[in-house]
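Undergrad: Okay, here's the prediction I keep looking at, along with the sequence it came from:
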Amino acid sequence: MEIRHATNPTDVKTYTTERLRKDFLIENLFQTGKVTMVYTHYDRMIVGGAVPGNEPLEIEAGDALKTDYFLERREIGLLNVGGGDAVITADGESYELGKLDALYVGKGVRQLIVSSKDQANPARIYFCSSLAHATLPTRKVLISEANPLHLGSIETSNERTIYQYIHADGVQSCQLMLGVTRFKPGSVWNTMPAHLHDRRMEAYLYFDMKEETRVFHFMGEPSETRHLVVGNEQAIISPPWSIHSGAGTSSYTFCWAMAGENYTFKDMDVVPMADLK
């Protein structure tokens, strides 16, 4: 498990492109036959990817967490982002996930195993895990069951649907919120005006992108914006003090996950366009 420490926004103003990518971009989450994880000190979220090939893979605590098992003091949301169907087994109970189906697993589950239904077509499983203070039931949610919010327009190049899976009015958690945003063809902007939520961090996974396309992810304080060029199936750690906005060279999909002080999707401090620099 890779460990990434929190950064000071004043220091980030001096970062080179290389340093920005090193601290905030996760490039190689999906490796066949492996579970890959990054532990960020922003709200102690763990961002991970798993591609189970010929053998199932177990999501384990390892030495980094100093706990007996991964979900001893944590909860987790898992999303199938591509490939074939996934099978997630939580303490012997199995759940099958098609593409864009998700699973919430609560604190106290001792064994979490991911596998592919068809080994010749491995699933690509993305997950985010945050600290938990209570035990809540495991819940599967199909994309057809997620709460859809239709936003934007083709005129402003941001016509999109936000699918809410783990949130206050859906699958319950202690603090983790997770969903997916999908863009209509011809729309590329998410989202302007930009916003902050200083009470929680956010992680993004950009996916369903063609190899030759890119997303320009904008970050930083409103008065000191920076950008990262992001490819398919790469993730971003977004600090609470940073905007998180993007524009693609083509339409794309991303998974967003949040953890922190509060538990409301609407906690956003919108930044007027005139204040962005």
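TA: Alright, I've got the coordinates.

Undergrad: can we go C-alpha only for contacts and neighbour counts from here?
TA: Noted.

Undergrad: quick one: the strands in the stretch 151-277 of the chain?
TA: Using DSSP state E, counting those that start in this stretch, the strands of the stretch 151-277 of the chain run over residues 160-166, 177-183, 189-190, 195-196, 200-207, 215-221, 224-230, 234-238, 245-248, 253-260, 269-270.

Undergrad: another one to put next to it:
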Amino acid sequence: MLTVETRHAIHPDHARAMDTAALRSHFLGTGLFATGEIRLLYTHYDRFVLGGAVPGDAPLVLDVVAETKTPSFLDRREMGIVNIGDTGTVTAGGESYEMGKGDVLYLGMGTGPVTFAGAGRFYITSTPAHASYPSRLITVEDAVKVQMGAAETSNKRTIKQFIHPTVMESCQLILGYTALEDGSVWNTMPAHTHDRRMEAYLYWGMAPEARVLHLMGEPSETRHLFVANEEAVVSPSWSIHSGAGIGEYTFIWAMAGDNVDYTDMDFHQPADLA
């Protein structure tokens, strides 16, 4: 079963007037992971798509998505898949890839239908592509790991880069995830924006009762979302994205836009936020 929800782009002037329900309706993705289903959000931010696939007892096939108006979903797109569950298998382009928890699979443009099977919980990201690059499985061991932050500022964390120029080549999709050390809660501070790229976050590895306070909005007009486990945030290029959590959590970041320069960002110091 496939369901697709479209999210239209929001101007920052519009976002300033939104109440909590409207902010959550436009920027928060909930209920993405349902057994026996593929659920996607098709956004008008750089045509970025995100979603979840949970095979359960029977494989799931992602092929035709009416919103793209192409015979097969990946005809003019690339895809990044993260397994946030137990071991599962993804089959595409005549190859089968066994994915452990935390592994990432890149599928290039023109790969064809994608089949999900096994005990995995697969987080799907996809962007338009202009060229076809080789598909590749990047395990947790293959990722480039970057240590950042400090315990004194409550943001000691490990950034793991998967679909990233330091690891492999892609068209415009960049993807990795960040895990907080014990006792650290802030995932990014100082906050930043990058006007040339949008970004999406999936929070996972959280206790059911835990929440992340995700900060968003213009630096001078900040807003917030309380986010639960396996919920996603769509972050426009004009919005900051920072947050603090209750207990252990990891967040998957994925970006699309004009370039693949991970360091292309504009920082906003805490004293400048309002």
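TA: That came through, no problem. A quick note: this is a predicted structure, and the numbers were derived from the prediction, not measured.

Undergrad: For the two chains, what TM-score is obtained?
TA: Once superposed, the chains reach a TM-score of 0.98 (TM-score structural alignment, normalised by the length of structure 2), with 271 aligned residues with a C-alpha RMSD of 0.7 Å.

Undergrad: rewinding a little: could you dump the strands of the stretch 151-277 of structure 1 to a markdown table with mean neighbour count and distance to T135 of structure 1?
TA: Listed next are the strands of the stretch 151-277 of structure 1 as a markdown table, based on neighbours: other C-alpha atoms under 10 Å; distance: least, C-alpha to C-alpha, whole Å:
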| stretch | mean neighbour count | distance to T135 of structure 1 |
| --- | --- | --- |
| strand 160-166 | 23 | 15 |
| strand 177-183 | 23 | 16 |
| strand 189-190 | 22 | 34 |
| strand 195-196 | 20 | 30 |
| strand 200-207 | 23 | 21 |
| strand 215-221 | 21 | 34 |
| strand 224-230 | 18 | 36 |
| strand 234-238 | 22 | 26 |
| strand 245-248 | 20 | 33 |
| strand 253-260 | 23 | 16 |
| strand 269-270 | 12 | 31 |
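
Undergrad: Save the ones you listed as a markdown table, and put in distance to D63 of structure 1 too.
TA: Formatted as a markdown table, the strands of the stretch 151-277 of structure 1 follow (distance: least, C-alpha to C-alpha, whole Å):
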| stretch | distance to D63 of structure 1 |
| --- | --- |
| strand 160-166 | 28 |
| strand 177-183 | 26 |
| strand 189-190 | 37 |
| strand 195-196 | 34 |
| strand 200-207 | 23 |
| strand 215-221 | 32 |
| strand 224-230 | 30 |
| strand 234-238 | 22 |
| strand 245-248 | 35 |
| strand 253-260 | 23 |
| strand 269-270 | 38 |
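
Undergrad: how about those strands, which one is nearest G82 of structure 1?
TA: Closest of these to G82 of structure 1 is strand 200-207, at 8.8 Å (criterion: C-alpha to C-alpha).

Undergrad: average offset between the closest one and structure 2?
TA: Average distance, strand 200-207 of structure 1 versus aligned residues of structure 2 after superposition (mean C-alpha distance after the TM-score superposition for structure 1): 0.3 Å.

Undergrad: Might you report the residue contacts of A131 of structure 2?
TA: A131 of structure 2 makes contacts with 109, 171, as judged by C-alpha atoms under 8 Å, 6 or more residues apart in numbering.

Undergrad: Swap in 6 Å and give it another go.
TA: Applying C-alpha atoms under 6 Å, 6 or more residues apart in numbering to A131 of structure 2 gives no contacts.

Undergrad: now the equivalent of it over in structure 1: how far from Q175 of structure 1?
TA: Under the alignment (TM-score structural alignment), A131 of structure 2 pairs with A134 in structure 1. Using C-alpha to C-alpha, to the nearest Å, we find A134 of structure 1 at a distance of 10 Å from Q175 of structure 1.

Undergrad: Could you say which helix or strand holds the match of A131 of structure 2?
TA: Here A134 of structure 1, judged by DSSP states H and E, is contained in no helix and no strand.

Undergrad: Check S25 of structure 2 too.
TA: S25 of structure 2 belongs to helix 20-27 when assigned by DSSP H and E.

Undergrad: so where in structure 1 does that helix end up aligned?
TA: Counting by TM-score structural alignment, helix 20-27 of structure 2 pairs with residues 17-24 of structure 1.

Undergrad: That stretch vs structure 2, average distance?
TA: Comparison of stretch 17-24 of structure 1 with structure 2 after fitting gives an average deviation of 0.2 Å (mean C-alpha distance after the TM-score superposition for structure 1).

Undergrad: before we move on, the earlier item: check which element follows the helix holding S25 of structure 2 along the chain.
TA: The helix or strand immediately downstream of helix 20-27 of structure 2 is strand 28-29, counting by DSSP H and E.

Undergrad: Point out the other helices and strands that that following strand packs with.
TA: Applying 3 or more C-alpha pairs under 6 Å, 6 or more residues apart in numbering; DSSP states H and E, one finds that strand 28-29 of structure 2 contacts strand 231-235.

Undergrad: Quick check: closest non-adjacent residue to T188 of structure 2.
TA: Of all residues not flanking T188 of structure 2 in the chain, S242 sits nearest, at 5.0 Å (C-alpha to C-alpha, 6 or more residues apart in numbering).

Undergrad: Give the equivalent position in structure 1 for that neighbour.
TA: Under the alignment by TM-score structural alignment, S242 of structure 2 pairs with S245 in structure 1.

Undergrad: Pull the contacting residues for that match.
TA: Shown in contact with S245 of structure 1 (C-alpha under 6 Å, 6+ apart): 190-191, 217-218.

Undergrad: so G85 of structure 2 makes contact with G120?
TA: Yes - if you go by C-alpha atoms under 6 Å, G85 of structure 2 and G120 touch, sitting 4.6 Å apart.

Undergrad: Q161 of structure 2: what's it in contact with?
TA: Listed by C-alpha under 6 Å, 6+ apart, the contact set of Q161 of structure 2 reads 143-144, 176.
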